[in-house]
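Participant: Next come a sequence and a model predicted from it.
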Amino acid sequence: MHPSPAPDASPSGDVRLRAVRRADHPFLLALYGSVRAPELRGCLWPRRQKDAFIADQFRLQQAHYRRAHPGADYWVVDRIDEGGAWIPIGRLSLDRSESEWHLIELSLLPAERGCGRGTTLVHWIQQAAEAGAADAVGLHVEIDNSAAIRLYARA
């Protein structure tokens, strides 16, 4: 197992990682909903049914991650807003318990996508893996997630 970065690890000057806290649940659920929103756009379910579906899928995803990657790090990605306060903008889950690290999840709010933050985080993971003597960093991407495929191809 590789050592964890210091609390509030900082991949860049205006972005930091911090351990997920219980109080982050509403944010993480909303983030998950924003990631799944494109799938549900054409769905004719009422809003309440979509919300229940998202909540259930989020719960199942989290349970799966914890079972499949019990030694993983689960972080909230924060950035500094215009007023100088740290605000949550995403989630990063990384399993460093084996010689090949596994990037479980990198999700950002829609407003934070496409502005280089994902690339910064992937580069930070690559540098940390090299410094931690990891053999490689692996990940899985859904075949229809073209934005993620472009991100990882750039990095």
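Facilitator: Looks like it arrived, so ask away. Residues are numbered from 1 along each chain as shown.
Participant: only C-alpha atoms for contact and neighbour calcs from this point on.
Facilitator: Noted.
Participant: And the strands in the protein, which stretches?
Facilitator: With strands called from DSSP state E, the chain shows them at 9-12, 15-19, 73-80, 86-95, 100-108, 136-139.
Participant: Adding mean neighbour count and distance to Val35, write those strands out as CSV.
Facilitator: Shown next, in CSV, are these (neighbours: other C-alpha atoms under 10 Å; distance: least, C-alpha to C-alpha, whole Å):
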stretch, mean neighbour count, distance to Val35
strand 9-12, 16, 23
strand 15-19, 20, 19
strand 73-80, 21, 15
strand 86-95, 21, 11
strand 100-108, 19, 7
strand 136-139, 14, 17
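Participant: then this one, side by side with the first:
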Amino acid sequence: MHYTLRACQPQDEAFLRRVYAAVRAEEMAMIAWSAEQADAFLRMQFDAQHQHYHQHNPEADFDVIEVDGEPVGRLYVQRGAQRIHVIDIALLPAWRGRGLGTLLLQALQQQGPAVSIHVEVNNPAQSLYQRLGFKEISTSGLYRLMEWRASATAQHYGEPA
């Protein structure tokens, strides 16, 4: 599968809102709100998250993930000298479970000595992160901080760190 990353543009806002809503769809299905109420809530939450991410990560890469020119998700990454932190990775439902998340994370693993991500404690993607060598570093509220380190992977395979 061939994917590309491109910087988010203002015209991507409707798509990014759709990705956000898709991520929250299961949760929203459990709430007895009208479509209008759910849409208003999702708009408010997206706006707050979007502002928070940009305010607290001004140097981050905010990218749209595309496959064959079709936008299929978002990848927000803060790169530092000692680690790459995945602020957010989200795919539309039709693109989950097809190996794209694995490819994206493996590409990040090739770029730095460490990769970290916060993940909700009930997020099934944790199994993907664990399969790729991420370990739980800490838990705070509903989130786990998971991290992969190149040196740990090298030691795991019997190579010098």
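Facilitator: Yep, it's here. Not measured: the values here are computed from a predicted model.
Participant: Distance to Asn145 of structure 1 for the strands of structure 1 - can I get that in JSON lines?
Facilitator: Shown next, in JSON lines, are those (distance: least, C-alpha to C-alpha, whole Å):
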{"stretch": "strand 9-12", "distance to Asn145 of structure 1": "24"}
{"stretch": "strand 15-19", "distance to Asn145 of structure 1": "24"}
{"stretch": "strand 73-80", "distance to Asn145 of structure 1": "21"}
{"stretch": "strand 86-95", "distance to Asn145 of structure 1": "17"}
{"stretch": "strand 100-108", "distance to Asn145 of structure 1": "12"}
{"stretch": "strand 136-139", "distance to Asn145 of structure 1": "13"}
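Participant: Looking at these, which is nearest to Ala153 of structure 1?
Facilitator: Among the strands of structure 1, strand 136-139 comes nearest to Ala153 of structure 1, with 12.2 Å by C-alpha to C-alpha.
Participant: Which part of structure 2 matches that closest one?
Facilitator: Under TM-score structural alignment, the counterpart of strand 136-139 of structure 1 in structure 2 spans residues 114-117.
Participant: average offset between the matching stretch and structure 1?
Facilitator: For stretch 114-117 of structure 2, the mean deviation from structure 1 after alignment is 1.2 Å (mean C-alpha distance after the TM-score superposition for structure 1).
Participant: Contacts made by that stretch with the rest, please.
Facilitator: For stretch 114-117 of structure 2, contacts defined as C-alpha atoms under 8 Å, 6 or more residues apart in numbering pick out 82-88, 108-109, 134, 145-150.
Participant: which residue is nearest the centroid of structure 2?
Facilitator: By C-alpha atoms, centre = their mean, the mean C-alpha position of structure 2 lies nearest to Ile89, the distance being 1.5 Å.
Participant: Aligned counterpart of that residue in structure 1, please.
Facilitator: Per TM-score structural alignment, Ile89 of structure 2 is aligned with Leu106.
Participant: can you tell me which residues contact the residue lying closest to that match once chain neighbours are set aside?
Facilitator: Distances taken as C-alpha to C-alpha, 6 or more residues apart in numbering put Leu92 closest to Leu106 of structure 1, at 4.6 Å, once the chain neighbours are dropped. Residues in contact with Leu92 of structure 1 (C-alpha under 8 Å, 6+ apart) are 17, 74-77, 103-107.
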